[in-house]
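**Student:** Return atomic coordinates for the entry below.
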Amino acid sequence: MTAIRDSVAEEAPVRKGTSGRGFLYPGMVLPFCLLVSCFAAWGLAGNMTDPLVKVFRSVFSMNNFQSSLVQSAYYGAYFCLAIPAAFINSRLGYKGGVLIGLVLAGTGGLLFIPAAYVMTYSVFLTALFTLAAGLSILETSANPFVMSMGPEHNATRRLNFAQAFNPIGSNLGVLLAALLILPKVNPATAEQRAAMSQETLLATQSEELKAVMGPYVALGLLYILLAVMIGRVKVVERPVESTAGESGGPGRLMRLLRNKRYSFGVVAQYFNVSAQTCIWTYTLHYVTDALGVSDKIAGYWLQASLIVFLVFRFLMVGLMGRYDARKLLLLMCSLGVGLSLFAMVSVNILGVLAIVSLSACISLLFPTIYGEALLGLGEDTKYGAAGLVMAIIGGATMPLVQSYIMDKTSPAVSYITVAGCFVVVAAYGLYTLRAPRPVSAA
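**Tutor:** Take a look at the predicted model:
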């Protein structure tokens, strides 16, 4: 049975007369389904990590800026590992990159075991960095891998479909954090913790950090299981249609930099990930400040935000069958600016609803920017994909800006950061509408 499945997956890409029709090339259904499960799996990690900013702030009695280093470690790993991932993809193919990424991410999840017993913030950051390093390689490989599994003319829509499963994992991640982590965090303030005896404080922190450990260890085991399953399916990757030259090295870098659709796309992706990370990271801060509720109740609002993201991701995939994805991007970014500004001045239940609604605005941004920026890159696609994943560094840097503004003003005022991010992404959408399409995408 395995041999038959493997032969189908290997032979399907080279059949004639089918390359221009359908959503996937023949025989690609099983590899595509397994790869889509990876999109859900890394979404689970990303959004289970968002609440850790506030968890570690409480456990270790830190300010917002210090606790935001959680996001710096997580998204900084994406930046550091994207280029190595491109080299891996060039030498071992997209599948090789997916497998290495899953194993490394699994190792990061298991590192939460020693971190919970050492009870040191820096060790948790190391575990998060390792986990995210694996996810960086996984994402750098999986996104273009999905695009290569079918005709180029519907590659962006195919990527949007695969990315639609990412918020399923995101919702599960937030739910796990709300059920397994946040309820175990002692509500004691920094002053109350300082007044505890050393034994009581250590016992309290140990219980809290072991609650953090459990879900991440399970996540690490899930990544290793996925690696085993994907490793058993053989897929021959199709050569990429090329409009670029064959030279690599400095020539490739200069081609990418001179390609405005791509280079502007990297900038837009930076600000898109910045907006997404800031929205979800500081939803808890905004809700608790605006409504005066506990972190647990605020966690349900974050869950609602992720549900909105999930529903609109699938809705946007459907709308893209009738409307230009670039126009939808411009529309949603404009709405995002308006909602951010409204939340700044209406710090009440309506402002909270505006914050939750921002998830609808970001629902189609990542895969649409990704697909538009890679159009026509040909042989440069693997390295172009790495540049777009490096743009995820926005998730490491922009929360520091927002947290600094928050420490100086309030959670509501800090959302001016999100509004500015939407403006930049909207500008990219406008540019892609006005610029000529690459020849190979026609």
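
**Student:** going forward, measure contacts between C-alpha atoms and count neighbours the same way
**Tutor:** Noted.

**Student:** what number of residues lie near V29?
**Tutor:** By other Cα atoms under 10 Å, the residues close to V29 number 14.

**Student:** Give the helix, strand or coil label for the closest residue in space to N64 that isn't next to it in sequence.
**Tutor:** In this structure, N64 finds its nearest non-sequential neighbour in S403, 5.7 Å apart by Cα to Cα, 6 or more residues apart in numbering. On the three-state scheme (DSSP: H, G, I helix; E, B strand; the rest coil), S403 is labelled helix.

**Student:** doesn't L69 make contact with S403?
**Tutor:** No. The pair S403 / L69 is not scored as a contact, 10.5 Å apart, by Cα atoms under 8 Å.

**Student:** this one as well, want them side by side:
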Amino acid sequence: MTGLAIFATGALSFWPSSVLRSYAGFVVSNLIIGLGISCLEVAANPFIALAGPGELSEARLNFAQGLNGVGATLSPIVVHVALFAGVDHLDLFRVQWCYFAVALFVVSLVIIFYYVPLSEASDDDLEAMALQRLYNAGLDPGDKAFGIAARHLILWSGVLAIWFYCGNREAVVYFWTPLVQDIKPGYDSFWSLTIGRSLLSFGRFLAAGLRFVGIPPRITVGICMLSAFVTSFLALVLPQGSGALTMLLLCDFFEGPVYPTYFAMILRGQGKHTKFAAAATTTAIFGFALWPSVVYGVQQQHLTFSRSALLVVLILFGISTIWPVMLSSRRVLRRWVDPKWSKQRATEASQHGRGSSGS
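**Tutor:** Here you go, the predicted structure:
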């Protein structure tokens, strides 16, 4: 509710900035909205990952993030085609009413959540759940991999992997128009980005379904990262035309499941540190802010070749792929993140007289 309240405050603060036509006010408004969204991200993702069978955490989070992708796909279409077509710097009337409507909707959600009882887990509950799961997997909380406590290694290496992933994701989106015009001159950049976002959402829904088949998330995300690396490489080296553009769009498809799957895997087994892990993982999203600047610097060295942005993306994909490979290389790490050990709690735990719990 705190995140929603901050979000609503930011949306309402847009009204005076639009009336005064103040760019500084607009920036402050968006900063407040961003703070609210960050609070929501810290609270909502762990809730989705933990509220239900532990072996399906990745499925729930991929499905939820897929819905987020649907919104990210449809909202620009509504803005582009219906709401703000023809709006200039002197006509902010419709824009401010849109922000106001969003604020009212968010306030209504705050009221609903205030009266609807939602499950909460204390640090002790989360620790008991994690210990039960480690017992099922035949692990101890102090087990190490590469000389580092597995819990800490998974958390901080995962945060770093998400930081790199978010960087290359935003770098592609930020420079989408010059990329598309270099890859296929004359092609509509707006609708190609819309197709890319649609494929990203579809990839998340597909990854959610694959969890019911029983494929370990580390395998799924490893294949996705490797495929994203290959498709981005092909988009870089193929000649101008539909083939290179198709590879760029497929890169979006393979990127889709990475963030929600990484997030759920990082939280698994963190116990009483789950809330801190969620905050640290959400903080890693600030890769959005840094890496586009790096890509811009690279592009300035290759002004006649806009696809040079993909050079940075390739490097970041390569680094991000190390994480699922690392998790698969050690027994301790495999058992720590694989969801199947959450599913065994009802059988093995009951045989040993221990209570059941989730991931």
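
**Student:** about what we covered before: corresponding residue for the residue nearest to N64 of the first structure in the second structure?
**Tutor:** In the second structure, S403 of the first structure lines up with Y296, judged by TM-score structural alignment.

**Student:** how far away is that match from V107 of the second structure?
**Tutor:** From Y296 of the second structure over to V107 of the second structure the distance is 39 Å, taken as Cα to Cα, to the nearest Å.

**Student:** what do you get for Y23 of the second structure?
**Tutor:** Y23 of the second structure sits 25 Å away from V107 of the second structure, going by Cα to Cα.

**Student:** So between these two, which is more surrounded?
**Tutor:** Neighbours per residue, other Cα under 10 Å: of Y23 of the second structure and V107, the larger number sits with V107, 19 against 11.

**Student:** That one corresponds to which position in the first structure?
**Tutor:** Residue pairing (TM-score structural alignment): V107 of the second structure is matched to I224 of the first structure.

**Student:** what sits against that match?
**Tutor:** L102, V103, G106 (Cα atoms under 8 Å, 6 or more residues apart in numbering).

**Student:** circling back: how many other residues sit next to the residue nearest to N64 of the first structure?
**Tutor:** Residues near S403 of the first structure, counting by other Cα under 10 Å: 25.

**Student:** ok, now S294 of the first structure?
**Tutor:** S294 of the first structure sits with 13 neighbouring residues when counted by other Cα under 10 Å.

**Student:** tell me the contacts of the residue nearest to it when sequence neighbours are not counted?
**Tutor:** If the residues on either side of it in the chain are set aside, S294 of the first structure comes closest to T288, at 6.3 Å by Cα to Cα, 6+ apart. Neighbour list for T288 of the first structure: S294, D295, A298 [criterion: Cα under 8 Å, 6+ apart].

**Student:** on that earlier part again, buried subset of the contacts of I224 of the first structure, written for ChimeraX?
**Tutor:** In ChimeraX syntax, the buried subset of these is picked out as below (16 or more other Cα atoms under 10 Å):
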select :102,103,106
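
**Student:** ok, and the contacts of I224 of the first structure in the second structure?
**Tutor:** Among the contacts of I224 of the first structure, the contacts conserved in the second structure (both residues aligned by TM-score structural alignment, their matches' Cα atoms under 8 Å) are L102, V103, G106.

**Student:** Just give me the match in the second structure for the first one.
**Tutor:** Which is L102 of the first structure. Under the alignment (TM-score structural alignment), L102 of the first structure pairs with L4 in the second structure.

**Student:** List the contacts of that match.
**Tutor:** G36, I37, L40, V106, V107, L109, V110.

**Student:** What of L200 of the second structure?
**Tutor:** By Cα under 8 Å, 6+ apart, the residues touching L200 of the second structure are G66, G69, D252, F253, F254, E255, G256, P257.

**Student:** Test my guess that Y286 of the first structure contacts A412.
**Tutor:** Yes. At 6.3 Å, Y286 of the first structure counts as touching A412 under the criterion of Cα under 8 Å.

**Student:** Mind checking which of the contacts of L200 of the second structure land in helices?
**Tutor:** In helices, defined here by DSSP state H, the members of the contacts of L200 of the second structure are G66, G69, D252, F253, F254, E255.

**Student:** How about the fifth one: what's its closest non-neighbour residue?
**Tutor:** Read it as F254 of the second structure. Nearest residue to F254 of the second structure, sequence neighbours excluded (Cα to Cα, 6+ apart): C224, at 4.9 Å.

**Student:** And the one you found, how close does it get to A51 of the second structure?
**Tutor:** Look at C224 of the second structure and A51 of the second structure: by Cα to Cα, they are 26 Å apart.

**Student:** more neighbours, the two?
**Tutor:** Taking neighbours as other Cα under 10 Å, C224 of the second structure and A51 compare with C224 leading, 22 against 17.

**Student:** so what corresponds to the more buried one in the first structure?
**Tutor:** If you follow C224 of the second structure across to the first structure using TM-score structural alignment, you land on M332.
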